[in-house]
Structure formats: structure tokens, C-alpha cells
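Q: give me a model of this one.
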Amino acid sequence: MARGGKGEHSKQSRHPDLLLRLDAELGRIDEQLRALADAKDRIQGLLDAVVAITRELELPAVLHRVVTTAMDLVGARYGALGVLDRSGECLAQFVAVGLSDGERAALADVDFPRGMGVLGHLIRHPEPLRTGDISSHPTSVGFPTGHPHLRTLLGVAISVRGEIYGDLYLSERRDGQPFDADDENIVVALASAAGIAIENVRLFEQVRAGSEQFQRLLLPTLPDMPPFDAAAIYRPAAEPNRLGGDWYDAVPLPDGAVAVVIGDVVGHDLNAAAAMASTRNMLRALLFDQCTPPSACLARLDRTLQTITDTPVTTTSLARIEPDGPAWRLHWSTAGHVPPLLITPGRRAKYLFAEPGPPLNVISGQHRPDHTHPLPLDATVVFFTDGLIEHPDHPIDESLDELAELATRHAALPLQDFVQALADHHPSDGHDDMAILALRSPPR
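A: The predicted model follows:
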């Protein structure tokens, strides 16, 4: 009995030790699980940040996105990205994020950093820099008057094609702790993705600039057409490699009328651009051959395209501005194109809806009707392509209404500024190229 009771007591004395060890082990496992969860969240945050950066199509937006995502990943209050100049020895641009309105106002008279002190150290030595006390760093030169006092710093260089492009700076974790090795590792990973995104957007801009230049070389310079004022603008699609088939033209005719044309060849490639150029030149030749009325001119153009070319489907509107007493008359025919917009002197907008007829190169010999409408003094008629109004999330009627409201709001502007305003504030989503040609009759 006594021996058994002693053994039982020994077992009970070991239970607290086992429980303590078990609690400690469970605590360690719980801590490891939390660390794994935090690591998973950080990796997911990094992946989301990379996706967000690569979606940007403009360099300023990419640089700003790099800074803000880095701040989010490590919980920093302040962030900045300094872009090196061509010499690679100082900063030519500085994108700062996190400053309050008051802090920005205090620095209004202070030029952005050029790369002195600790920032310059990172330029000269592009390895990651992490310090818990900026003022104690050997290269520290202090802060300018009005600058918030920063204590901690994490700096990482961004390389593009093997060359240092700039440096990413982060300061002051929101939890008050200095930056740690995990912060450094994830920002280094982000900087690698940022270098690729920056290179991609620079290539994108080069391709877009080349495409736009090529497209503009195919479009005419509008001639003087007294007593009318005329202005036109072309905008390429937002995506690179998206050469379009939109075009415009205006031609003073021997009989005193003025011909105006707007058109859109289906497609977004070199074939569409080449077809646009040949179609425009064919139509101009027909106009100088005094082909009238507009429907007859379009019929001849359609027969020519179907007989001797492989031009894709094309929509177009051809109009003649003809004298009509003290004012003028708009005489037009349409091949599947959106209607022109007329803005009268009282700033009333009206779409000239009429039977459009089929596009070119679709149905041989199909009749397209002619239409006429008075063009009073001090009126503006706007011809445009569907890239100005098409938006996948908006009905076409809603976009047309928005364009009409936009046009009336800016109708008092000089004509070139007017078409610029339409192109800048268009209701479309920018997925397609767009062309606008506006003609204004003289004032009373």
C-alpha cells in the first residue's frame, strides 16, 4: 500500500513538468505558425505589388507605385525613389511619398535632394543600406530646415539592364522598430521587379512613340480653307503595337466647295495603316475629279477597293460644305460610320443621324443615300471615329450624350484647343485609336 502510494505521488509530481514543457512546445509551434503566416502574407503582398507595378503604362505612375508598395510591404511611414542623372553621380528626379500637407509646405522652398550625405553613399555603394540612426552614419550631413526628423533608413538600389537606375529609400516603420533583415530582403526582391517594370514601360513608350510617329506621317496637314477654320487631331490606342486605320482629310475643291472626310479601316496593324493611306489617296483623287454627289464618290471608291485591292472593311463619312445663300449647306453620305455632331451658335449640340449605308468593301453595288443639313454662320461640325466614344462598360448612347455635353462645354475655345479638349476628355476607354476633324463656319 505504502509503496503504491509513493509511486502514485511520483507520477503526479511529474505531471506539472510535462505540462510546462508541453505549453512551451505549443507556444513555440504557435510562434512558428504565426511567423509562417506573416511570411506568407509578405510573399503574397510582394506578388500583388509586382502585378500592380507591371500594370502601369506610364513611367511616373510606375515610380510612384514602386514607392507606395514598398512602404506597404514594410509598414514605412515615408518613402522615396531617387532617379539618377545620366552621369550616375547624383539624382535628377525624386519621388517622395508620405509627407503631410504641412510637411510639404515646410519644404516648399527647398529643392529636392541631389544625392548628398547618406543618399549619396547609396549612390556610390549600391549595396542595401540599413541603419537605425541616420545621424550616426559616417556620411550623414543632417536634414534641411523644415524637413521631418528621420531616424531609421532602409535603402536599396534599383537596376535596369545591369545599370543602376535609382535608389529606393524607406524611413520610419510605423511600429517604431528599426528595419530588419526581413524588410531588407523583401524590398530587394521588390527592387528587382521594379527594374523589370521600369524597363518594360520605357520600351512601351518607345514603341508607342514610334507607332504614333508612323501613323502621323500617313495623315495630312490640313490646308487653309477660307472662310472656314479647320482643326484635326489623331490619338493612337493606349496599347503599344496598336497601329490603327483611323484617318481624316479636308480638301478645297475647284467648284468652291470644301470636302471633309473621316474614316476607319478595320484592324490594328501595319496592314490597316497601309490600307488607310491608300484609301485616303484614292478618295482624294476622286474628289479632284469632281466626283459628286458624295454618295456617287463613295460608290466609285467602293468599286475600286473591291476590284483592285484587298483593303479590309472600312467605315467613312464624306461631306461637302457647299454655299447656300448667305450661309452653307452640309451635304454628306456615310458608309457605316458614326454621325457627325453639329454645334449651332447657341451652343446646342445635335447629331446628324441619317441612314448610314453599308461600310466599304462589304456589299458590291449597294446604294448609299445622300443627306443635307443647313450649316449656319458660327457653327461647328465635328467628324470623329468610334474610338472617341466606345467604352465596353457604357452604352453607346450614353457615350454620345457625354461627348455632346463635352463639345458644348468647350465650344467657345479656338478650334485647335477645342479638338484637343475632346481628345483629352473623351468618354471612351482608350482601347482604340481615334481621329477628330472639326470645321467651323465664320461668325456673323
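
Q: drop to CA atoms for contacts and neighbour counts, all remaining ones
A: OK.

Q: what about the strands in the stretch 301-444 of the chain?
A: Counting by DSSP state E, counting those that start in this stretch, the stretch 301-444 of the chain has strands at residues 314-324, 327-335, 341-343, 349-351, 370-375, 380-384, 434-440.

Q: residues contacting residue 46?
A: By C-alpha atoms under 8 Å, 6 or more residues apart in numbering, residue 46 lies in contact with 73, 186, 190.

Q: in strands, which of these appear?
A: Among those, the subset assigned to strands under DSSP state E is empty.

Q: how about a markdown table for the residues you listed, with neighbour count and distance to residue 388 added?
A: Shown next, in a markdown table, are the contacts of residue 46 (neighbours: other C-alpha atoms under 10 Å; distance: C-alpha to C-alpha, whole Å):
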| residue | neighbour count | distance to residue 388 |
| --- | --- | --- |
| 73 | 19 | 39 |
| 186 | 18 | 42 |
| 190 | 24 | 37 |
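
Q: closest to residue 31 out of the strands of the stretch 301-444 of the chain?
A: Among the strands of the stretch 301-444 of the chain, strand 434-440 comes nearest to residue 31, with 58.2 Å by C-alpha to C-alpha.

Q: who's in contact with the closest one?
A: Against strand 434-440 from outside (C-alpha under 8 Å, 6+ apart): 228-237, 246-248, 262, 378-388, 415, 419, 423.

Q: quick check: angle from it to strand 380-384?
A: Relative orientation of strand 434-440 versus strand 380-384 (axes from the mean of the first three to the mean of the last three C-alpha atoms, to 10 degrees): 160 degrees.

Q: tell me what angle strand 434-440 forms with strand 314-324.
A: Angle of strand 434-440 versus strand 314-324, following the same axes, to 10 degrees, is 0 degrees.

Q: the structure of the following sequence is requested for comparison with the preceding one:
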Amino acid sequence: MAEQGSESFRHLRSKADEELEAIAERVRSLARAQERFHGLLDAFLTLNRELELPSLLRELLKTAQELVGARYGAMGVLDETGERLADFIPVGLSEEEEQALAGVPLPHGLGLLGHLIRHPEPLRVETIAAHPESVGFPSGHPPMRRLLGVSIRVRDQVYGNLYLTDRRDGLPFDEHDEAVLVALASAAAVAIDNARLFASVRASAELFQRLLLPRLPDLAPYEAEAVYRPAPAPGNRLGGDWYDAVPLPDGSCAVVIGDVVGHDLYAAAAMAQARNMLRALLYERRTPPSSVLEKLDRTLHAITDIPVTTAVLARVGPDDAGGGRLSWSAAGHPPPLLITPDGSARVLEGEPGLPLGVDLAHPRPDHEVAVAPGSTLVLYTDGLVERRGESLDEGLRALEAAAGPLARAPLAELCATLADFHPEAGQDDTAVLALRVPGDGPPTA
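A: Coordinates of the predicted model:
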């Protein structure tokens, strides 16, 4: 009798242990589901914040790999025909595995990847090598057994495919893994569409900005070149940078560069207004640059609501020594840079004056220096010299050091090199305008 009771107790205890384990497994399953839910929510938020397409695709792939717990993952982006892959992004490969695949052509969309292109339903494969459409792996490719793949559709068109191989725990991919990947693909479709729209708007904004800037006229015997660089930082902002060069009736020429406060359509339109008004004033008033800026300030104030604008206006004319005479006035703008043919470069220090649109009664200073034959005057916007955590003086000294070796470079090369002189990959748009005085200087292209 005692033995029967003991056996019943063991049976009940075993049954209770099984029930407890089942409950524990359900709790673990719920915890995993909750973790995946929060992971998906974080992924949706992250993907919709990212507007740079390359970063977006890599973030999508890494998120899918982490949420499913896959050893490897990859994403293929279709070309314009929709039949082959134009881009292929892998994750999970070790440094040794990447080296083993160095020189191996990227997949073009055949085999199982091609199947996902032609049949955009989710695909779970237990044994890759046994699938009828598998074409195998190239030499040096790490072994992969299981595959889970989905297509990504953007506006009802297949954009690419996303697949994962081999869970780290060794288990097959299940319906929960598939649901996670399908959800990510749906979120990615919206994010990719947003990123492409953003890229299109940014390209249009940059084109509009460039169309507003002038083609420099023939200033012979002077030579002039200009370069504009939009800010590479994320954003579809229109810049307020502007420049111009104007031949004057007395044989001299005027060059100007400025920056309207703001980064929108309003700032771009204001920039065009200011530049056109200044052209008219330069022809009308054969006076020092300060007087021209003063008249421009009063005109803008009287007939427009243009925001605060910085500018530096310079006038260069011949002198009796065969070189030139430079006079300039600045309105809250970084000072001009003068490069002589011997390779010395110096910022032309002087009182900068107030920006346009601040105080009409405040006097505007003029400055004047002699310019040796073959010298180059460089005007630029503040995006060229602003450094995070450093003073403007430090940025100006760095610019002098970069400009000196370019004294005998063709003007187009000089402008392009300086425009690329972004201390921190450029957080602002940048314009550079260079004017070379005739004389014993370098030939230009």
C-alpha cells in the first residue's frame, strides 16, 4: 500500500513538473514575444528616422539579424530592370570569411535570390542545397544550411529581397521568425520610399540653388572662378550662400560673396534679390565698397523683408606699379584671403562691420591694400572655416596653411580644393570665389 502511494506521489509530482515546465515555457515564449515586439517597435522608429538610404538598408539588415538571432544576413537591391541585383549588402561575415570571398563577384539575383524576386512570398528553406532552385555557393563561402527570406515591395514594385541564414541556436526558422521578417519588410518599404523621396527633394533643392547662382562673366584681364558645395549633412535645406563678379565701366571689377541667414526657399529667394540689387548698385555708384553696401542695406530695408545677410564686397583695379589696388568692405562676413605668387597666404584683417539688416545708421568701414601681379583674392562663406570647438581665428589660420601651396594652381583647381577643405565633413554649405590679378603669375587652365 505504501509503495502504491509512493508511486502515485511520483506520478503526481512528475505531472506537476511537466505542467510547471509548460507554464515556464509559455512564460518564456511570452517574454520572447514581448522582446520581439519591443524590438520591432524600436526598429520601426529607427527606420522611419533614417533618411539616408545606404544607412537605412544596413540598419534594416542588422535589426533583422538581431531580432531573429540569425548568424548571417544579406539584402539585395534590384536594378532598374527588376531582374538582377544592383547592390548586395551582407552582414555577419567574420574578417576571415570576408577575406576568403575577396574578389568573388557579388550575387546577381540567381538561385534562391532569383526565386524571391520572381515569387515575392516569404520563403523558409530547411536545407538550402536541397532546394530545386539552389545554385550553390562560390568557393570560400561559409557553409549555410537554412534560409528565411522575404521580398521588399515599394509602391507595389519589388525593390529587393532580405534574407537570413542559420539561427545561432541551431533551430530551424519558425513562423514567429517569418512574422518578424515580414513586419520589418513592411516597415522598410515605407522608410525606403521616404528616403527616396527625401533624396529627390534634396537633389531638386541643390539644383535650384545652383540655378540661382550666376555663371561668372568674362573679366579679362582678370580671371575668376567660383565653386559651390551644398552641405553633405542630412537635410533638404536650401542654402543662402551667394556670390557674383561684375566688370565695371572704369576697367576695374567687383566681386562679392555673402550668406543670407536661413536654409529654406525664402533664404534662397532673398539671396537672388540681394545679388541682383547689388549688381545694379555697382553700375550706378562708382564709390567705395562701403558706400555700395550701405546703399544696398537701405534699399533692402525699404523695399524687401530680406532677413539678416552677411557679405564682403571687394573692388580690384589696376595701379601704376602693374599690379592692382584692392579695396573692400565687410558686413559681418569672414575677411578676404590674399595669396601671393610666392606661396604666402594671409587673411586681410580689418573691422568687419555689421551684417546687412541690423543697423542702418552704423558706419561701414573700408579697407585698402596693394596687390602684387599674379596674386589671387579669395572670398568664401563661413562654412569653410567654422570648426566645432575651435575659434574662428583657428579656422582662418588653417585656411591660410591650406591656401599657400595653391598659389600657382589653376583657379578652378584652387577653388575646388579649398571648397573641399571641410574641417568636419561640412555642416554648412560653402561657396568659394577666387579672382586672380594679371601679371607675373601662374598660367591658368
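
Q: could I get the TM-score for this pair?
A: Once the chains are overlaid, their TM-score stands at 0.86 when taken by TM-score structural alignment, normalised by the length of structure 1; 438 aligned residues with a C-alpha RMSD of 3.2 Å.

Q: related to what we said a few turns ago, quick check: which of the strands of the stretch 301-444 of structure 1 is nearest to residue 15 of structure 1?
A: Closest approach to residue 15 of structure 1 among these (C-alpha to C-alpha): strand 434-440, 80.9 Å.

Q: rewinding a little: closest to residue 181 of structure 1 out of the strands of the stretch 301-444 of structure 1?
A: Residue 181 of structure 1 lies closest, by C-alpha to C-alpha, to one member of those: strand 434-440, at 50.5 Å.

Q: and the closest one, how far out from the chain middle?
A: Centroid displacement of strand 434-440 of structure 1 relative to its chain, using C-alpha atoms, centre = their mean, to the nearest Å, is 22 Å.

Q: same deal with stretch 372-391 of structure 2?
A: Using C-alpha atoms, centre = their mean, the offset of stretch 372-391 of structure 2 from its chain centre is 22 Å.

Q: picking up where we left off before, looking at the strands of the stretch 301-444 of structure 1, which is closest to residue 197 of structure 1?
A: Among these, the nearest to residue 197 of structure 1 by C-alpha to C-alpha is strand 434-440 (27.5 Å).

Q: orientation of the closest one relative to strand 370-375 in degrees?
A: Using the same axes, to 10 degrees: strand 434-440 of structure 1 against strand 370-375 is 50 degrees.

Q: can you list the contacts of residue 46 of structure 1 in CSV and add distance to residue 39 of structure 1?
A: Below are the contacts of residue 46 of structure 1 laid out as CSV (distance: C-alpha to C-alpha, whole Å):
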residue, distance to residue 39 of structure 1
73, 11
186, 10
190, 15
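
Q: out of those residues, list just those in helices.
A: Under the assignment DSSP state H, these contribute 73, 186, 190 to helices.

Q: quick one: map the second one onto structure 2.
A: Aligned by TM-score structural alignment, residue 186 of structure 1 pairs with residue 180 of structure 2.

Q: look up how far residue 419 of structure 2 lies from its match.
A: For residue 180 of structure 2, the distance to residue 419 of structure 2 equals 46 Å [C-alpha to C-alpha, to the nearest Å].

Q: same question for residue 71 of structure 2.
A: Distance from residue 71 of structure 2 to residue 419 of structure 2, counting by C-alpha to C-alpha: 44 Å.

Q: so which of these two has more stuff around it?
A: Taking other C-alpha atoms under 10 Å, residue 71 of structure 2 and residue 419 do not tie; residue 419 has more neighbours (23 against 18).

Q: closest to residue 307 of structure 1 among the contacts of residue 46 of structure 1?
A: Nearest to residue 307 of structure 1 among the contacts of residue 46 of structure 1: residue 190, at 57.3 Å, using C-alpha to C-alpha.

Q: picking that back up, quick one: residues contacting the match of residue 186 of structure 1.
A: Contact analysis of residue 180 of structure 2 by C-alpha under 8 Å, 6+ apart lists 36, 40, 64, 67-68.

Q: same question for residue 115 of structure 1.
A: Contact partners of residue 115 of structure 1, counting by C-alpha under 8 Å, 6+ apart, are 89-91, 123.

Q: try residue 215 of structure 1
A: 243-244, 273.

Q: quick one: what's aligned to residue 233 of structure 1 in structure 2?
A: Using TM-score structural alignment, the equivalent of residue 233 of structure 1 in structure 2 is residue 227.

Q: just the element for that match, please.
A: For residue 227 of structure 2, the host element (DSSP states H and E) is strand 223-229.

Q: re earlier: nearest to residue 62 of structure 1, of the contacts of residue 46 of structure 1?
A: In terms of C-alpha to C-alpha, no member of the contacts of residue 46 of structure 1 lies closer to residue 62 of structure 1 than residue 190, at 12.5 Å.

Q: the closest one contacts residue 70, doesn't it?
A: Yes: between residue 190 of structure 1 and residue 70 there is a contact under C-alpha atoms under 8 Å: 7.2 Å.

Q: I'd like the contacts of residue 215 of structure 1 as a markdown table, with neighbour count appended.
A: Listed next are those as a markdown table, based on neighbours: other C-alpha atoms under 10 Å:
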| residue | neighbour count |
| --- | --- |
| 243 | 25 |
| 244 | 27 |
| 273 | 24 |
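
Q: alright, that wraps it up for me.
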